[in-house]
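Enquirer: When you get a sec, could you give me coordinates for this:
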Amino acid sequence: MKHYYFSALALLAVAFSYGQCPPAGLNITSQAQLNAFLVDYPNCTQINGDVIIDEANITNLNALANIVTITGALEIREVPALANLNGLQNLQTVGTDLILREVEGLSTLAALSSLTSVGGEFTVRSCPDLVEFNGVNNLMHVGLGMIIRDCESLTSIEGLSNLTFVGEILEVVENPVLTNLMGLENIMTIVGGEEGALVIEGNAMLTSLEGLGNAYTVMTGDVTIAANGLLSLCAVPSICSYLQNPSAGALITINTNLLGCNSQAEVETACTVLDTDYFTETVVPFRIMQNPVKDVLQLHSTEANGTVVIYDALGRKVGTYNLQKGIHAYSVENASGLLIVVVESGEYKQAFKVLKP
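Expert: Okay, the predicted model is just below:
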């Protein structure tokens, strides 16, 4: 009986270990190591920590096919033999950064079809075979920067059409055959950070900023639009709205583009002669400017009169405030966890879910 007892415990321990995930992320250095992950952790769906694949001879990511969440970063750098991201088709959230850099053979992002949120920076840089962004159509939220740089074959970013929130900076830089920014039309908020809110620079074939946000896009930081050799149309609703009321102290750099977009004054002049119908779109009156939040919730409103009521996950009211027009901060320092923010003004009413760690 004792022998049977200990055997049962041993079998239980083995079964238990197979149901777990690695305790501190993954640092992948070979294909064999990556393949062993699926054998060792066949039921793992959440990796707590970072997944780093750097300077490795990796040809496929199939062993990650069960992963839904990575709480830390996913970094794939200098992996020349990787042609696609197959194996990441179930990945929905990345807690911090998602970096694809110097992945020279990468031709498609189609495997990222389930991705909805990147908590930190989403960078696609120096991927010379990448032609388009199709595949990231469900991505809605980037907590810090959305960086698209040095992709010499990139012709389209239309796959970003559901992206609405960028927590700091949007950069589209040194993509020599990209001709337009269609795919960014639904961005409602670019919060801005130390490096600014928007950088459109060094895109040799870019002729127009059409597709960049809309009349109700809010940007609150520096803007650089420079050294785009064929760019002549910058007077689009998002830029015109920004130039009407830039954030205090913002540095605006518009130069070395073609006539019509070669200075701030040229763009402002072009904005004044646009038909007002060009700016007519469905009004989105309220926007949350960050999520998760810390001690204050920043909310942008196009309306001046109304209320902001904040509830916790149990439906208890934790704060009631008068709605103010523009960007204003509302205290949530006495709350934690999942919060429901209900904003109401006249005919408009909207509820948001935000997280306060």
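
Enquirer: Every contact and neighbour count from this point should use C-alpha atoms.
Expert: OK.

Enquirer: Quick check: end-to-end length of stretch 220-238?
Expert: Distance across stretch 220-238, first residue to last, is 12 Å (Cα to Cα, to the nearest Å).

Enquirer: and this one, so I can compare the two:
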Amino acid sequence: MDTLLLRLVVLLGCLGWAHSLSCGSAGNWTIISSQSALAQYANCTQFLGSVSINGSDVSDLSPLHSLTSVQLAVEITNTKLFNLQGLSSLQSIGDKFFIHSNPSMAALDGLAVQVVTGGIFIYDLPVLKSISSLKFLNYINPNGSAQYPFGLSIYRNPALSSLDGLQNLKTIGNSFFLGDLPLISDFTGLPANITTVNFTLSSLSTVASFKAFPPLAAVPGTSGVAVTISSMSVSTLDGLVVPTISNLTISSNSQLTSIAALKSSTLNGPAVTITQNNYLCDYSGINTTALAIRGGIINIANNCGSSTVGSVLGPTPTGLLSLPSSGRSTVPGFFVALVASLTVYFATAHL
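Expert: Alright, predicted model coming up:
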């Protein structure tokens, strides 16, 4: 009897050890570059450090069916995967999660991750049609730590036609970026509220309005949300609600005629850039007087049919209280250059 009990204890101990097998190396990357190499991690329940699955013959993630957590980052790239079947046990990622450059990946099916601390990047997936499996995702940077400047970035996915799957996010991290998604026509599928530091929409060519777009709130302790809206086809910003804005960039929006929706926003700066919006002649949606008094950088030029800074080829712009009646900035050239640099930074900080 004692011998049987001892054997049972040993067996249970072995099972428990197998159930909590750690792989990888703390602080380092583990590179898995083939299907045969992936098979070596079949019993792993947690990865120390970071892991990159980067192999042109990788077509099956089922060897990772027991994996529940990764200490740092995960990258899945340059594989033959059609989806993410095999990762259904993965619950948490301690840093960033990159899914990119997988030419056959049409969906994220199989993914059930709930927490990603450092940010999610989904990009350069030419046949990706659905991100609905992100419905299990609840938190990106759940503690709002400034250590992680990123959040959710989805860009350069030409076949993606819906944002369904994001509705259960309770935190979205310190940045939210949607760009180069030509089949996204509306914002259905987004969470009810978005709290972030940097917000960028760029090259969403079939989005006609901000209808159903959730309110944007600033992270506590910051001066507002840095808002960038560029290369969009919207005619107005109606539906966009941002109580406090830090930096504001509105550029190259070919159909934009009104920014009146920003009347209810407090603009804290330090930078405002409104350029290359050919039909925007009325700036009554913003009041930059207080910003100018505080020494903010204001670059408003080449709008309203203008092709050069300081000239007006269309109707005289109206409503901008802190600028001359022409609506053109008189800020020195080096300030304009600085604003241009800031614009590039905010537009690419998520990449």
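
Enquirer: Post the TM-score for the overlay when you can.
Expert: Comparison of the two superposed chains (TM-score structural alignment, normalised by the length of the second structure) gives a TM-score of 0.62, and 239 aligned residues with a Cα RMSD of 2.7 Å.

Enquirer: ok, which stretches of the stretch 201-350 of the second structure are strands?
Expert: Taking DSSP state E, counting those that start in this stretch, the strands of the stretch 201-350 of the second structure run over residues 216-218, 225-230, 244-251, 266-267, 271-275, 297-301.

Enquirer: and those strands as CSV, adding distance to S88 of the second structure and mean neighbour count?
Expert: Shown next, in CSV, are those (distance: least, Cα to Cα, whole Å; neighbours: other Cα atoms under 10 Å):
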stretch, distance to S88 of the second structure, mean neighbour count
strand 216-218, 31, 20
strand 225-230, 34, 24
strand 244-251, 39, 23
strand 266-267, 43, 23
strand 271-275, 44, 23
strand 297-301, 48, 24
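
Enquirer: Quick one: these as CSV, columns for distance to N83 of the second structure too.
Expert: Output for the strands of the stretch 201-350 of the second structure, formatted as CSV (distance: least, Cα to Cα, whole Å):
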stretch, distance to N83 of the second structure
strand 216-218, 31
strand 225-230, 31
strand 244-251, 36
strand 266-267, 43
strand 271-275, 40
strand 297-301, 45
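
Enquirer: Of the ones you listed, which is nearest Y155 of the second structure?
Expert: The closest of the strands of the stretch 201-350 of the second structure to Y155 of the second structure is strand 225-230. By Cα to Cα, the value is 13.7 Å.

Enquirer: whereabouts in the first structure does the closest one align?
Expert: Under TM-score structural alignment, the match for strand 225-230 of the second structure in the first structure covers residues 221-226.

Enquirer: hey, where'd the helices end up in the first structure?
Expert: Using DSSP state H, the helices of the first structure run over 2-18, 31-40, 237-244, 264-272.

Enquirer: In TSV: those, plus distance to V177 of the first structure and mean neighbour count.
Expert: Shown next, in TSV, are those (distance: least, Cα to Cα, whole Å; neighbours: other Cα under 10 Å):
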stretch	distance to V177 of the first structure	mean neighbour count
helix 2-18	48	11
helix 31-40	33	15
helix 237-244	22	20
helix 264-272	23	17
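
Enquirer: would you list those helices in JSON lines and tack on distance to E344 of the first structure?
Expert: Formatted as JSON lines, the helices of the first structure follow (distance: least, Cα to Cα, whole Å):
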{"stretch": "helix 2-18", "distance to E344 of the first structure": "50"}
{"stretch": "helix 31-40", "distance to E344 of the first structure": "49"}
{"stretch": "helix 237-244", "distance to E344 of the first structure": "24"}
{"stretch": "helix 264-272", "distance to E344 of the first structure": "32"}
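
Enquirer: between these, which one is nearest to S301 of the first structure?
Expert: Among these, the nearest to S301 of the first structure by Cα to Cα is helix 237-244 (14.6 Å).
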